[in-house]
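Visitor: got a predicted structure here, sequence first:
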Amino acid sequence: MKDLHDTARPWERPLLRSPFHPRMEALNRHSSWAPWSGWLSALDYGDTEMEVSAIRNTATLYDLSPMVKYRVAGPGAEAMLDRLTLRNVAKLKPGRVQYTGWCDDDGKLLDDGTLFRLGPEEFRLCCQERHLPWLLDSAIGFDVAVEEVTEEIAALSLQGPCSASVLRAAGFDIEALKPFQHDTQGGILISRTGFTGDLGYELWTGADAALPLWDRLMEAGAPWHLRPVGSTALDIARIEAGFIVAGTDFIPAEQALREDRVLSPLELGLGWMIDWEKGHFTGRRALAAEREGNTSRWALVGLEVEGNVAAEGAIVYRGKRREVGTVTSAIWSPTTKQSLALALVEAKHAASPDLWVEIYAMRELRYAKLMQRARPAPRPFFSPARRRATPPGAV
């Protein structure tokens, strides 16, 4: 039997199917799929506008199974992860989750993700890109075992203002669960985490228990019109929340082909997560020099753009003349009714009140050049109070 994970001839390896694929395939009316880390992932289920509306008004399911997941366990797990990541892992107690990042020796970001503490000596690291060689190298000298467990764990993101009500109806007790906490009930790990900037949860279980979990949630969520959503709708929600994505808003340092394309956490607005007092971690010396010398070249900024056309891929100008950056992500936001963007701008111009974006909009088979004013705006663009309310309200 052919080994589907044979890396010698990766072009012959088919995309893996999620444990939830039988249910997703039946609902995906347009067979709208895309690859995600070697897996087949749904782009949409036939109506992106309704999917975005559901994220903000009812409840939605999104398949997280392709997310890369690592188990890090052993007496040295805490010390190894503290050496690897930017935040202080010793402060992460069992039952908690950290949003964190990690860098190379030059202080350039390799990836960001979530770190779950499952026990005193056991962690789960979830991220966008694959980093097993880097993690194994980082584990040298520590009493720790690192393994990828992506295929063993099925995961669903349940997001939206009605998500807590759906979980209650499905028989889960989530009243005391605060943001960035997790609890295990009936073999299912429930974390109050997500990528929409709204009230939401993520549910993690064994691959063999995936379909019963899907069916349980869909049945319980019927009164709230629970529906699956794809990556297109999720991308709109995450931009409204001001979240960044590897490969879109930054190039992971080990993937960059040009030396000037890599970025530091300070340039990406992640300086808040760096614990300077915890001791040495990979990239600390370079990051400290960048901070002390104020040498950051770029700054990731949120922009509110005039007009109703998304500024995707636009060039950012100062005073309509000088190029100072590029838009990395952009949407017309149906929630805030604004054109929103994330952009990498030269640090010295990041707060300028005279920023403009050059947009080329299709108008009856011809492109129209639009030079629209762009106002720097704090992120998140959208952050409802229900996101943090504990216990969450009943809807």
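Guide: Happy to help now that I have it.

Visitor: switch to C-alpha atoms for all contacts and neighbour counts from now on
Guide: Fine.

Visitor: please, where are all the helices along the chain?
Guide: Taking DSSP state H to define them, one finds helices in the chain at 21-27, 48-57, 77-84, 132-138, 163-169, 210-221, 231-240, 284-293.

Visitor: let's bring in a second one:
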Amino acid sequence: MTHVQYLKPFLKETPFHAAIEPLMHGNGWVRWQGYYSPAFYDSEQSEYFATRHGASVYDVSPLIKYSITGKDAARFANFLVTRDLTKVKPMTAAYTAWCDDDGRMLEEGTIFRLGENEFLLNAALHQLHWLGDAAYGFDVKIEEVSETLAGLSLQGPNSRTILQAMGVKGIEALPHFGIMETQLDGRWLRIDRAGFTGDLGYEIWVKPQDALWLWETLFRAGTPHKIAPMGSLALDMVRIEAGFILVDVDYIGAKHAVRPTAAVSPFEAGIGWCVGLKKDSYFVGKRALAAEKERGSRHILIGIEIEGRKPAPGAFLYADKPGKVELGLTTSAMWSPHLKKNLAFAKVPPAYAKPGTEMWIEIWYGKEQKIERSMVKCWARNRMFFDPPRKKAMA
């Protein structure tokens, strides 16, 4: 008789793992940057509704975090990213992209300005070698500090109320993309008002040794306010509603693209608004992006609303119903339970990107052990489908 031994994959555990593992009733683990990360606890649907109607908690510890300090840190950070960081004050975060010399996007994410010459860049992909190359000639120190911070993303309409119930003083005065540092029960906290859900929400950072204390304190305060843990499947649903793009799903980072033509610019990724072509200093890719702005982009990633209820991931778009004039394809797609709409992101020529433009989409789906085809109408939309006033409103 042959005996087969199945080995547990060698993945690291985040500082919150001991609190998360007992709640993983469906054993829905996935790999995220070498860590165990929950795809779902019980069901993505319940976690989705907790986010939209109560509050949810997602472990963001595997995010890759780079500290940028030194005499030239501010000058280098402004050289690195597309946003004009001279307009970003200390203890404020900004969403931005960073590109190669050809204006192709390596990635996008948030950068925290913690001081005049102290920054923290949050990334989903490893970027240390690129950052080191880009920093040539600058008096800066760049180091990965991912394992020095443990973080939870608290998102949803009740998130501020829960932080107040925890005893966090001054949270009601924190503006959108603001950062604060405080003490609670003798422990250091850094809180920024941001997230990946498009809702009112915060990211809470502590030292790894305080992670379990944070989890227990957060859930004790949040239990009366419909708090629930959330996995990546539900997070994917809410981020699509919010219009947030995801690397390796909606675009490929320039250093990871096998074909050069697969790399995209921020304009093509639909985040051209974060390209500061008017900022005084040069930034990586500025000349190429200015030229693209002048001549036009190959395509733009937009939001589309689709007729019917069949989600359309990887579906082709056409200018006509016979499907002879192909326009592009979808990247992310979902049926939105909250908005009651069939939504997707799609790459289309700029001429079709104007909101309201009508197109046709070909959807293939399984139905009772058969593959069905549906050709229905769709319309270009602002990709930010869900944008409630509470996201930016003050208390």
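Guide: Noted; the coordinates are in hand. Just so we're clear, the structure is a prediction, and the values are computed from it rather than from any experiment.

Visitor: can you pull the TM-score for these?
Guide: The TM-score (TM-score structural alignment, normalised by the length of structure 1) is 0.94; 379 aligned residues with a Cα RMSD of 1.3 Å.

Visitor: tell me which of the helices of structure 1 lies nearest to Leu344 of structure 1.
Guide: Closest of the helices of structure 1 to Leu344 of structure 1 is helix 231-240, at 14.3 Å (criterion: Cα to Cα).

Visitor: indicate which one of the helices of structure 1 is closest to Thr326 of structure 1.
Guide: Ranking the helices of structure 1 by proximity to Thr326 of structure 1 (Cα to Cα) places helix 231-240 first, at 15.7 Å.

Visitor: how about the strands in the stretch 201-350 of structure 1?
Guide: Listed in chain order, the strands found in the stretch 201-350 of structure 1 under DSSP state E, counting those that start in this stretch are 227-228, 298-305, 315-318, 322-333, 338-346.

Visitor: just give me the match in structure 1 for His17 of structure 2.
Guide: For His17 of structure 2, the aligned position in structure 1 is His21, judged by TM-score structural alignment.

Visitor: actually, Gly366 of structure 2.
Guide: For Gly366 of structure 2, the aligned position in structure 1 is Met362, judged by TM-score structural alignment.

Visitor: confirm for me that that match is in contact with Leu370.
Guide: No: Met362 of structure 1 is not in contact with Leu370 according to Cα atoms under 8 Å; the separation is 10.5 Å.

Visitor: higher neighbour count, those two?
Guide: Using other Cα atoms under 10 Å, the more surrounded residue of Met362 of structure 1 and Leu370 is Leu370, with 15 against 11.

Visitor: so what's the closest residue in space to the more buried one that isn't next to it in sequence up against?
Guide: Leaving out its chain neighbours, the residue that sits closest to Leu370 of structure 1 by Cα to Cα, 6 or more residues apart in numbering is Ile359, at 5.0 Å. Neighbour list for Ile359 of structure 1: Ala311, Glu312, Ala314, Ile315, Lys369, Leu370, Met371, Gln372 [criterion: Cα atoms under 8 Å, 6 or more residues apart in numbering].

Visitor: out of those, which comes closest to Ala341 of structure 1?
Guide: Ala311 (6.8 Å).

Visitor: ok, now how distant is the closest one from Arg261 of structure 1?
Guide: Separation of Ala311 of structure 1 from Arg261 of structure 1 (Cα to Cα, to the nearest Å): 21 Å.

Visitor: what's the answer for Arg17 of structure 1, then?
Guide: With distances taken as Cα to Cα, Arg17 of structure 1 is found 33 Å from Arg261 of structure 1.

Visitor: got it, and Asp183 of structure 1?
Guide: Distance of Asp183 of structure 1 to Arg261 of structure 1, computed by Cα to Cα: 39 Å.

Visitor: same deal with Ile239 of structure 1?
Guide: For Ile239 of structure 1 relative to Arg261 of structure 1 (Cα to Cα), the value is 22 Å.

Visitor: then Glu292 of structure 1?
Guide: 22 Å.

Visitor: just to revisit the earlier point, and the closest residue in space to the match of Gly366 of structure 2 that isn't next to it in sequence, how many neighbours?
Guide: Once flanking residues are discounted, Met362 of structure 1 sits nearest to Ala368: 6.2 Å by Cα to Cα, 6+ apart. As a burial measure, Ala368 of structure 1 scores 12 neighbours (other Cα under 10 Å).

Visitor: and for Trp214 of structure 1?
Guide: Neighbours of Trp214 of structure 1 (other Cα under 10 Å): 19.

Visitor: what of the one 4 residues further on?
Guide: Met218 of structure 1 has 20 neighbouring residues, counting by other Cα under 10 Å.

Visitor: report the contact partners of it.
Guide: Leu226, Arg227.

Visitor: and if you look at Ile252 of structure 2?
Guide: Counting by Cα under 8 Å, 6+ apart, Ile252 of structure 2 touches Leu106, Ala262, Ala263, Val264.

Visitor: now for the first one: what does it line up with in structure 1?
Guide: Same thing as Leu106 of structure 2. So, by TM-score structural alignment, Leu106 of structure 2 is matched to Leu110.

Visitor: ok, its match to Ser138 of structure 1 distance?
Guide: Per Cα to Cα, Leu110 of structure 1 is found 13 Å from Ser138 of structure 1.

Visitor: looking at the two, which one has more neighbours?
Guide: Leu110 (24 against 16).

Visitor: residues near the closest residue to the more buried one other than its chain neighbours, how many?
Guide: Among residues not flanking Leu110 of structure 1 along the chain, Pro252 sits closest, at 4.5 Å (Cα to Cα, 6+ apart). Neighbourhood size, Pro252 of structure 1 [other Cα under 10 Å]: 22.

Visitor: for Pro252 of structure 1, what are its contacts?
Guide: Leu109, Leu110, Asp111, Ala246, Val262.

Visitor: would you agree the last one is in contact with Asp249?
Guide: Looking back up the chat, that one is Val262 of structure 1. No: using Cα under 8 Å, Val262 of structure 1 makes no contact with Asp249, being 10.9 Å away.

Visitor: tell me, what residue is most central in structure 2?
Guide: Phe196 (4.8 Å; Cα atoms, centre = their mean).

Visitor: and it, how far is that from His225 of structure 2?
Guide: For Phe196 of structure 2 relative to His225 of structure 2 (Cα to Cα), the value is 20 Å.

Visitor: repeat for Glu143 of structure 2
Guide: Using Cα to Cα, one gets 38 Å for the distance from Glu143 of structure 2 to His225 of structure 2.

Visitor: for these two, indicate the residue with more neighbours.
Guide: Using other Cα under 10 Å, the more surrounded residue of Glu143 of structure 2 and His225 is His225, with 19 against 15.
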